[in-house]
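Peer 1: pasted the sequence and its predicted model underneath.
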Amino acid sequence: MTIVVSGATGHLGRLTVEHLLARGVAASDIVAAGRTPEKLAALAEATGVRTAVIDFTDPATLDAALAGAEKFVLVSSSEVGQRAAQHQNAIDAAARAGVAQLVYTSAPKATDTTLILAPEHKATEEAIAASGVPATVLRNGWYHENYDGSYAQAVQSGVYLASTGDGRVASAPRTDYAEAIAAVLTEDGHLGAVYELSGDVAWTGDDFAAAASAASGRSVVYRSVSPEEHLAALKDAGLDDGTAGFVVALDGNIRDGLLGETSGDLARLIGHATQPLETYLTALAAK
């Protein structure tokens, strides 16, 4: 059996490789695929896995990487605005290779949500369905890691500022999501399934401030501001208009409850509770 993992030099892809190895998949059965030869070489040296240099805009590289592959992890591209076309190339290559299982990392409620990040994921899920390639869709919720910068800023200033109102975020660490990928690849019964993955606990801005206080030993309070105030604060901090607007839109999605679902799917797939936010922030503080 050969499992090809795209994005293997990124955080989620590399963690997926590590979890596959931990589940007993032979290193020789794993192909770590990515764009950077130097990073792939370092990964191969550290783990013994095979590697392949791929470019989602170059179908020939995808065909070479997927030759003889039974399973393919399509970690969604980080290039917002180009994802749909890039993913289509990867799906087409998987179809040509006769892949028996494609695992795609999508977004919450991708086909039926106003989440700002959803449209390209919706297009990808539709392309997978149209391709006929057997698939498992993992709709990943928010990562704890998305808040590394917010934690550092909050500890420094004593204020966690956001325009999420009373909205909740059911986040979990990347390693839990990567473990779920490894689970659906190494267990039976997941073909055709769509899982809504999220952390076990959905936290508010006040909860984040409390967790940051406990982790750092410093007092952090949550300051809830309007979208307009948040936009102005982000621009004053040096963010360009586009980035600041994107952050405010995401906070609006959280305020509207789009990232607060706790389905329990993630914990069920990995066989244990997801890591609590405070535990993650405490480990972050110790680095």
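Peer 2: Received the coordinates, thanks.
Peer 1: from here on, just use CA atoms for contacts and neighbour counts.
Peer 2: Noted.
Peer 1: A135 and L102, how far apart?
Peer 2: Separation of A135 from L102 (C-alpha to C-alpha, to the nearest Å) stands at 5 Å.
Peer 1: ranges for the helices of the stretch 51-200 of the chain?
Peer 2: In the stretch 51-200 of the chain, the helices defined using DSSP state H, counting those that start in this stretch lie at 59-66, 83-97, 118-131, 148-157, 174-186.
Peer 1: here comes the other one, which I'd like you to weigh against the first:
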Amino acid sequence: MIVVTGASGQLGRLVIEALLKKIPASEIVAAVRKPDSVNDLAERGVQVRQIDYSRPETLTGAFKKGEKLLLISSSEIGQRVSQHQAVIDAAKNAGVELIAYTSLLHADVSPLPLAAEHKETEQLLQASGVPFVVLRNSWYTENYLASVPVALQYGVLSGCAGEGRISSAARADYAEAAAVVLASDNQAGRIYELAGDESYSLQELAQEIALQSGKTVAYQNLPESAYKDALLGAGLPEPVATLLAESDVGASKGGLFDDSHQLSQLIGRPTTPLSVLLKAALASAS
């Protein structure tokens, strides 16, 4: 039995879809805060169990008979460590034999402030005594493609990543990698640095947007504070604006670059190119 936490989220749903191609639905558990959000999975035979990272009493029972568990990192920055500790403790109490955790690329040495909670969670896993495997994911390409409509509207793609190269990949690529690991044997103790085969700078992203759209789009590199202010002006919450600005600075220092090709090796195919994902983003924006 494989338990996937956060199964109603964008990554979790894709992981379950990938698992359904490998194992029977009856051997998959979708662990979610709101069971009604995955009624479609239940109709396909996936077991649905309710959990809440912030309510430890909901966890152990939901993990019972689970041989492997995918801990998709919490989205609640600042609360992740305590929530992840609760999941790890519950998995141990439930007799889970392997925990797979979605961490951040090069979390142990990353310049991104976002890495701190991931690094601490990896340390919690190490101390737990439960066998584990770490999936250190780079950025989702979709994170940057969310800016495409604004870039087209104003002819400017803003950021503060300088000339930093970004080895992002499609969310579906990371999900497929997680499914491969969960469906495979002898994964305990492994740490995967997962990133796209290609890398690009934000200036190159702007050039690709311009090329595919036929419109003028230039990259505007801003100081971190100015980029954060621009994000706040666009209506983003302060924690999100801070996260994105800090992450861009981290990217400028090489924090989102990796050329080991471990992701494509794991999924057995090249990662989805930026140009392909951008084409789809432009089509949906038109």
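Peer 2: Received it, and whenever you're ready, just let me know what you need. Fair warning: this is a prediction, and the values are worked out from it, not measured in the lab.
Peer 1: next, the TM-score between them, please.
Peer 2: Put the two chains on top of each other and the TM-score (TM-score structural alignment, normalised by the length of structure 2) is 0.94; 284 aligned residues with a C-alpha RMSD of 1.5 Å.
Peer 1: give the contact list for the counterpart of R55 of structure 2 in structure 1.
Peer 2: By TM-score structural alignment, R55 of structure 2 lines up with D58 in structure 1. Counting by C-alpha atoms under 8 Å, 6 or more residues apart in numbering, D58 of structure 1 touches N89.
Peer 1: contacting residues around the most centrally placed residue in structure 1?
Peer 2: Nearest to the geometric centre of structure 1 sits N140, at 5.6 Å (C-alpha atoms, centre = their mean). Counting by C-alpha under 8 Å, 6+ apart, N140 of structure 1 touches T105, S106, A107, P108, Y177, E196, L197, S198.
Peer 1: who touches the corresponding residue of structure 1 for A177 of structure 2 in this structure?
Peer 2: In structure 1, A177 of structure 2 lines up with A180, judged by TM-score structural alignment. Contact analysis of A180 of structure 1 by C-alpha under 8 Å, 6+ apart lists L266, L269, I270.
Peer 1: how many other residues sit next to D55 of structure 1?
Peer 2: Neighbourhood size, D55 of structure 1 [other C-alpha atoms under 10 Å]: 18.
Peer 1: wait, what's in contact with it?
Peer 2: G34, R35, T61, L62.
Peer 1: need these in JSON lines with distance to E261 of structure 1, can you?
Peer 2: Output for those, formatted as JSON lines (distance: C-alpha to C-alpha, whole Å):
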{"residue": "G34", "distance to E261 of structure 1": "32"}
{"residue": "R35", "distance to E261 of structure 1": "34"}
{"residue": "T61", "distance to E261 of structure 1": "38"}
{"residue": "L62", "distance to E261 of structure 1": "35"}
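Peer 1: adding neighbour count and distance to E70 of structure 1, write these out as JSON lines.
Peer 2: Compiled in JSON lines, those are given as follows (neighbours: other C-alpha atoms under 10 Å; distance: C-alpha to C-alpha, whole Å):
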{"residue": "G34", "neighbour count": "22", "distance to E70 of structure 1": "18"}
{"residue": "R35", "neighbour count": "17", "distance to E70 of structure 1": "21"}
{"residue": "T61", "neighbour count": "17", "distance to E70 of structure 1": "17"}
{"residue": "L62", "neighbour count": "24", "distance to E70 of structure 1": "14"}
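Peer 1: from these, which two are the most distant?
Peer 2: Distance extremes for the contacts of D55 of structure 1: the farthest pair is R35 and L62 at 11.1 Å, using C-alpha to C-alpha.
Peer 1: now do the shared contacts for these two.
Peer 2: Joint contacts of R35 of structure 1 and L62 (C-alpha under 8 Å, 6+ apart) are I54, D55.
Peer 1: first-to-last residue distance for stretch 64-78 of structure 1?
Peer 2: 22 Å.
Peer 1: what does stretch 135-149 of structure 1 give?
Peer 2: End-to-end distance (C-alpha to C-alpha), stretch 135-149 of structure 1: 34 Å.
Peer 1: where in structure 2 does that stretch fall?
Peer 2: Stretch 135-149 of structure 1 lines up with residues 132-146 of structure 2 when matched by TM-score structural alignment.
Peer 1: next one: stretch 206-213 of structure 1
Peer 2: Against structure 2, stretch 206-213 of structure 1 falls on residues 203-210 (TM-score structural alignment).
Peer 1: just give me the mean distance for that stretch relative to structure 1.
Peer 2: Averaged over the aligned pairs, stretch 203-210 of structure 2 sits 1.5 Å from structure 1 after superposition, using mean C-alpha distance after the TM-score superposition for structure 1.
Peer 1: just the strands in the stretch 151-287 of structure 1 please.
Peer 2: 159-162, 194-197, 221-224 (DSSP state E, counting those that start in this stretch).
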